[in-house]
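In: Starting from these lines, generate the structure:
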Amino acid sequence: MADEEDAPVADRPGPRPVVIGATVVVVLLVGAVLGMFLTSLARGPETSATPAEGSVEVGFAQDMSVHHLQAVTMAGWERDHTSDPQLKQLAFDIESTQREQVGRMKGWLMLWGQPEQATGEYMTWMTADAGHDHMAMAPTSSAGASAGAPMPGMATNAELAKLRSLSGAELDVYFLQLMLRHHQGGTEMAQYAHDHTSVSAVKALTQSILTSQGAEMTVMRNMLTARGAQPLPFP
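Out: Have a look, this model is predicted:
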C-alpha cells in the first residue's frame, strides 16, 4: 500500500522490510521444530496416541493458527502505522509471540499427519470430544462470533478495512478495541483446549496463551481508559 511504502524505514521498529519475509519463514520453522520437539517430550502412557482428525488437539491447532494469524496481521499494521511508542511495543510483542505460537502449532499438525487448516466448519472441536463435558456452544462457524467473523473475537473484513483507513489516535483506539476483543475470543478457545486435552505440550501452550493474553488484555483496557474509549461488545 502506498502509505506503508512511503513510511520512513527509520520510524519502524524491528527488522527492515527487506528481511521481514525471511524472518517470518525462519520464525515459523523454528516454532514448528519446537512444537514437534515439545510434543515428542510430552508423549507418555497417557498421551501415546496421536491426536486424530476432529480431536480437540487437532481442531485447536488448526483453528487457533488461523485466529492467531489475523492478530499478527492487525498487530503488524499497527506497528508500522502508529506513532505511539507504547502501541508500537505492544503490537510488536503480540506479533512476535503469536507468530511463534503458530509455528509451534503447525509443527504439531505436521507431526500428527494433519492438514494445517480444516476443510469444514470452524470450532467443531469444541463440541466434538465425546469423552468430556462440553461448553454450551453449537458446532457452527459463527458460534460466539460477530456477524461475518469466522471465529470468536475475530475481526470482519469490513472492520479490517476500517482499521487500515484510520490514522493517529483513531487508529490506536480502534486497534486496541479490535485486539482486545480478539484476545477475548482467543482465550475462550485456549481455555477450552486446556480443560479438555491430555497432551502436555498442548496444555503448556494453552496456559501460556491464557497467561500472556490475560496480561495484555489488562494493558489494553487501561490504554483504552486512558484514551477515553470503551471496549467493543463481545458476543
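In: C-alpha only now, for contacts and for neighbours.
Out: Will do.
In: Run through who's touching stretch 196-211.
Out: 35, 38-39, 42-43, 46-47, 56-57, 101, 132, 187, 190-191, 193-194 (CA atoms under 8 Å, 6 or more residues apart in numbering).
In: Let's see this one next, to set against the first:
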Amino acid sequence: MRHVGLVAGAAAAALVAAGAITYAVAGDDGNGRTPTAESADAGFARDMAVHHQQAVEMSYIVRDRTKDEEVRRLAYDIAQTQANQRGMMLGWLDLWGLPKVSSEPPMTWMDMGGMASGKDGALMAGMATNSEMKKLGELSGKQAEVFYLQLMTDHHKGGVHMAQGCVNRCTVGVEKRLAQGMVDAQQSEISLMADMLKERGAAPRP
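Out: As a prediction, this is how the structure comes out:
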C-alpha cells in the first residue's frame, strides 16, 4: 500500500498544481511579448502534447490488460495528469494564435531536430515505437505490467529531458513552472517504477 499512497499523493498534488496553472494567464513572457511559432515555448507545448498523448494511450492500454490495482492506479494517475497538462499546452497555443503542428522536426526548439529518426513511430526521446505499442496491447497480467513500467520509465526519462529543456529555454513563467513540475513528478515516478519493477523480478531497460 506504500506505493499506492505515494502515487495517489503525487498525482493529487500534480492535478492541484495543474488546475492552478489552468487559470493563470499564459498570454506572454511578462514583458508583453507573445511567443513565436519558432520559440521554445511553442515548441515545447507542441512536442510535449504529442509526447503526453502516447503516455495516456499506454496507460489506458495497460489498465485493460491487468487486474493489479497498484499498476492500474499508477496508470490512471499518469493518464489523468498528462491529459490535463496536454489540454493546457494546446490551450496556450490557441491563446498565442500558433499552430499545433509544425513543419520543423520535433525537438528543433532544443537544437535536436532530426535526432529522433521517427523510426516505427517513435518521434521523440523516450517514445515507444508502434511495434512496442502493439506488443503492450497483446500482453496481459504480469508481462503487461512489466513491459508498461519499462516503457513508461523510458517515456518519463525522455519527458524529463524535454521538460528540463523548457525550464532552461522557455520564457513564459507559467509554462516554465509547469515544466519544472513535470521534471519533479516524473523523476519521482521513475524511482517508484524502479521499485515496482524490482517487486516483479524485473528492472528498467538499459
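In: Only the buried subset of the contacts of stretch 196-211 of structure 1, as a ChimeraX command please.
Out: Typed into ChimeraX, the line below selects the buried ones among these, using 16 or more other CA atoms under 10 Å:
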select :35,38,39,42,56,57,101,187,190,193,194
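In: Among the contacts of stretch 196-211 of structure 1, pick out the one closest to Met217 of structure 1, please.
Out: Thr187 (10.1 Å; CA to CA).
In: Helices of structure 2, residue ranges please.
Out: In structure 2, the helices defined using DSSP state H lie at 2-22, 40-63, 69-96, 130-138, 141-169, 173-199.
In: Provide the aligned range in structure 1 for the second one.
Out: Spelled out, it's helix 40-63 of structure 2. The alignment of helix 40-63 of structure 2 onto structure 1 (TM-score structural alignment) covers residues 56-79.
In: about what we covered before: out of the helices of structure 2, which comes closest to Pro106 of structure 2?
Out: Of all the helices of structure 2, helix 40-63 sits nearest to Pro106 of structure 2, with 6.3 Å by CA to CA.
In: what helices or strands is the closest one leaning on?
Out: The helices and strands touching helix 40-63 of structure 2, judged by 3 or more CA pairs under 8 Å, 6 or more residues apart in numbering; DSSP states H and E, are helix 69-96, helix 130-138, helix 141-169.
In: Out of those helices, which is the most enclosed?
Out: Counting by mean count of other CA atoms under 10 Å, helix 141-169 has the highest mean neighbour count of those, with a mean of 21.
In: quick one: it to structure 1 mean distance?
Out: Taking mean CA distance after the TM-score superposition for structure 1, the mean distance separating helix 141-169 of structure 2 from the aligned residues in structure 1 is 0.4 Å.
In: In structure 1, what stretch matches that helix?
Out: Using TM-score structural alignment, helix 141-169 of structure 2 pairs with 168-196 in structure 1.
In: residues in contact with the alignment partner in structure 2 of Gly44 of structure 1?
Out: Residue pairing (TM-score structural alignment): Gly44 of structure 1 is matched to Gly30 of structure 2. Gly30 of structure 2 makes contacts with 172-173, as judged by CA under 8 Å, 6+ apart.
In: got the contact list for the spatially most central residue of structure 2?
Out: A centroid search over structure 2 (CA atoms, centre = their mean) returns His52, at 4.0 Å, as the residue closest to the centre. By CA under 8 Å, 6+ apart, the contact list for His52 of structure 2 reads 82-83, 86.
In: Check Gly27 of structure 2 too.
Out: Contacts of Gly27 of structure 2 by CA under 8 Å, 6+ apart are 34, 92, 95-96.
In: ok, now Gly76 of structure 1?
Out: Contacts of Gly76 of structure 1 (CA under 8 Å, 6+ apart): 91-92, 95.
In: how close does the residue sitting furthest away from the middle of structure 1 get to Pro150 of structure 1?
Out: In structure 1, Pro45 marks the outermost C-alpha relative to the chain mean, sitting 30.5 Å out by CA atoms, centre = their mean. Distance, Pro45 of structure 1 to Pro150 of structure 1, using CA to CA, to the nearest Å: 36 Å.
In: so how far is Asp29 of structure 2 from Thr129 of structure 2?
Out: On the measure of CA to CA, Thr129 of structure 2 and Asp29 of structure 2 end up 35 Å apart.
In: can you check Gln164 of structure 2 too?
Out: In terms of CA to CA, Gln164 of structure 2 sits 18 Å off from Asp29 of structure 2.
In: sorry, back to before: need the helices of structure 2 in a markdown table (columns: distance to Ala116 of structure 2).
Out: Formatted as a markdown table, the helices of structure 2 follow (distance: least, CA to CA, whole Å):
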| stretch | distance to Ala116 of structure 2 |
| --- | --- |
| helix 2-22 | 28 |
| helix 40-63 | 12 |
| helix 69-96 | 21 |
| helix 130-138 | 14 |
| helix 141-169 | 11 |
| helix 173-199 | 21 |
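In: closest one to Arg205 of structure 2 among those?
Out: Between these, helix 141-169 lies closest to Arg205 of structure 2; by CA to CA that is 6.1 Å.
In: Same question for stretch 22-37 of structure 1: list its buried residues.
Out: 27-37.
In: From the residues you listed, pick the one nearest Ala138 of structure 1.
Out: Here the nearest of the buried residues of stretch 22-37 of structure 1 to Ala138 of structure 1, counting by CA to CA, is Gly35; it sits at 29.6 Å.
In: Run through the residues that contact that closest one.
Out: Taking CA under 8 Å, 6+ apart as the definition, contacts of Gly35 of structure 1 comprise 103-108, 201.
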